[in-house]
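**Q** pasting the structure only:
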């Protein structure tokens, strides 16, 4: 039977729920196995420019394995609040705040321990959540996003781009305030999303370059994306239209705030719980070589790789699902999957 992803508009397998976490309203997808009995709870944390529905291909197989699934919209995304900065502090969009909100959500649903999975920014979040809340997190997996330990010295985004990771230059553009001047209504949001998920113009024009950012001049000509189209694209556009794109870009303005928080974790660089890292071979930003030293800090690390771009969750869902489910099976959860 072919994989049937969750329909975020209407699907009996999940509920749309909201709750107050540390003073702000969060929206999350919530699902239990058909039997109503679950062996563990797994949280799935999305990245940018995604939302909880970014896990729509993974949620069904995890439910079938007997897991309770929770997929929140991060701060500034979808149905979750998007506090303005200023007057609010940028740390509301930081990794520690996200980790604390995950812990608060686990308490709301009565989960004393959870498995954590992340992608893109969500990958950064789950690594840090395991460090901030080690009593809560029993297992961690990340798709595309390698683990990076806390650093004593602050490295600005400008210096990081100049000296280490030139492909992170797009983050300078996203943080600049220029993108939201162009991507500011339903139509421009639609074109932006089509382009971010691989849509091209009639002559192969693209709308995102890791070393430049969003190529706004190309947005009007971008055609359909194979990964995000039809009703699911309509859903994403609606979700982004709630707050506009600005609040989601605050995540790219948190580098110093995250570093300041990380200083409290300098003696907690090692994550001892079982971990899984799924590398995407053709990720143009989170490149394979960035993960080469992870074993130094993750003694129980398993590795896997899929021949996909950054959007591996929806580009190669069967392979990603098999990797995750087989790893979970090896940790004592559910039934083993096959490719």
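**A** That came in fine, so what should we check first? The structure presented is a predicted model; accordingly, all values stated were derived computationally and were not measured.

**Q** all contacts plus neighbour counts: C-alpha atoms, from now on.
**A** Will do.

**Q** can you give me the helices in the stretch 101-250 of the chain?
**A** Applying DSSP state H, counting those that start in this stretch to the stretch 101-250 of the chain gives helices spanning 121-132, 157-163, 169-175, 179-182, 186-196, 230-241, 246-249.

**Q** please compare the first structure with the one that follows:
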């Protein structure tokens, strides 16, 4: 795979997980890079190379349900307890006591949970685009349904018939053509236009399955962020696996909420929040107030980037990770 170290495997928490590693094994604490949806460890190819060359040990797994990693059948196998336990098992296999966990998109939700659930294994946390928040006052799916309606993609993902899975799975190249582009406008543009480049609605409903079903790359004026060869890596992987494994993470949002009652959401490790100026789904404003939950928090804004920050602005993201890691941990 282009620009990637050799693929390795580990048995962790009942699954076989694929991962990539670079940098000296003596470097401590290593950085573990956790991708989002619909992505892969390959999404971190630029950071793996840059951090490794900077002398920082870096590890990037294909997470549960993705790429070369196992895809268990039960939906409950993808709850936050399992996703965080997978990373603990990865550390155990590599005989690593503590790591700095870096997460983008859904990977961000996972890494912010690590110091809450496994504080003895976490040296620090970096969220990219994804903020840390307190436990919602009600079931998050019901809150999303009330705010955005039935067509909001996360609400649609709860469909037991798995229609969204089928839409994406039958249009794999179309999906990555649509998603992996720079935003057409700034952060105030309607998300339908920013993310999919099709007819924008004045209401932010984020109906991604329907947008993909109607998407025509020839009509999309936005700039792709992937080369044809890079896009093919994603297309090949998701053609083989489908999208259900990753979507099952969303199908556990209510379960995660129910099972987190009473959990202290304070993060007590050095933390960095990297925000993207033009992310319409996770805008910088979504990180407002994080300081109340994270006493040791720094924030950094990447200007001109949409949602896929580590791939849109790879040099800037890598440089900030290296600078922060060296300053805070030597």
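**A** That came in fine, so what should we check first? Predicted model, so just to flag it, every value in this text is computed and none were measured.

**Q** hang on, the earlier thing: what's the most buried one of the helices of the stretch 101-250 of the first structure?
**A** Neighbour counts averaged per stretch over the helices of the stretch 101-250 of the first structure are highest for helix 121-132, at a mean of 24; criterion: mean count of other CA atoms under 10 Å.

**Q** Provide the aligned range in the second structure for that helix.
**A** The alignment of helix 121-132 of the first structure onto the second structure (TM-score structural alignment) spans residues 106-117.

**Q** give me the mean distance between that stretch and the first structure.
**A** Taken over the aligned residues, the distance from stretch 106-117 of the second structure to the first structure averages 0.5 Å (mean CA distance after the TM-score superposition for the first structure).

**Q** hmm, who's touching that stretch?
**A** By CA atoms under 8 Å, 6 or more residues apart in numbering, the surrounding residues in contact with stretch 106-117 of the second structure are 34-37, 80, 83-84, 101-103, 121-122, 125-132, 263-269.

**Q** tell me the counterpart of residue 227 of the second structure in the first structure.
**A** Correspondence of residue 227 of the second structure to the first structure, assessed by TM-score structural alignment: residue 229.

**Q** kindly report the same for residue 153 of the second structure.
**A** Under the alignment defined by TM-score structural alignment, residue 153 of the second structure corresponds to residue 170 in the first structure.

**Q** quick check: closest non-adjacent residue to that match.
**A** Sequence neighbours aside, residue 213 is the residue nearest to residue 170 of the first structure in space, at 3.8 Å (criterion: CA to CA, 6 or more residues apart in numbering).

**Q** how many residues are close by the one you found?
**A** The local packing count at residue 213 of the first structure equals 18, with neighbours defined by other CA atoms under 10 Å.

**Q** how about it, what does it touch?
**A** Going by CA under 8 Å, 6+ apart, residue 213 of the first structure touches 169, 170, 171, 172, 173, 174.

**Q** for it, give its distance to residue 156 of the first structure.
**A** Residue 213 of the first structure sits 18 Å away from residue 156 of the first structure, going by CA to CA, to the nearest Å.

**Q** residues contacting the equivalent of residue 126 of the second structure over in the first structure?
**A** Counting by TM-score structural alignment, residue 126 of the second structure lines up with residue 141 in the first structure. Going by CA under 8 Å, 6+ apart, residue 141 of the first structure touches 116, 117, 118, 123, 126, 275, 276, 277, 278.

**Q** got it, and residue 48 of the second structure?
**A** Applying CA under 8 Å, 6+ apart, we find residue 48 of the second structure in contact with 4, 21, 22, 58, 59, 60.

**Q** in which helix or strand does the residue nearest the centre of the second structure reside?
**A** Computing the C-alpha centroid of the second structure and ranking residues by CA atoms, centre = their mean puts residue 36 first, at 2.2 Å. Applying DSSP states H and E as the criterion places residue 36 of the second structure outside every helix and strand.
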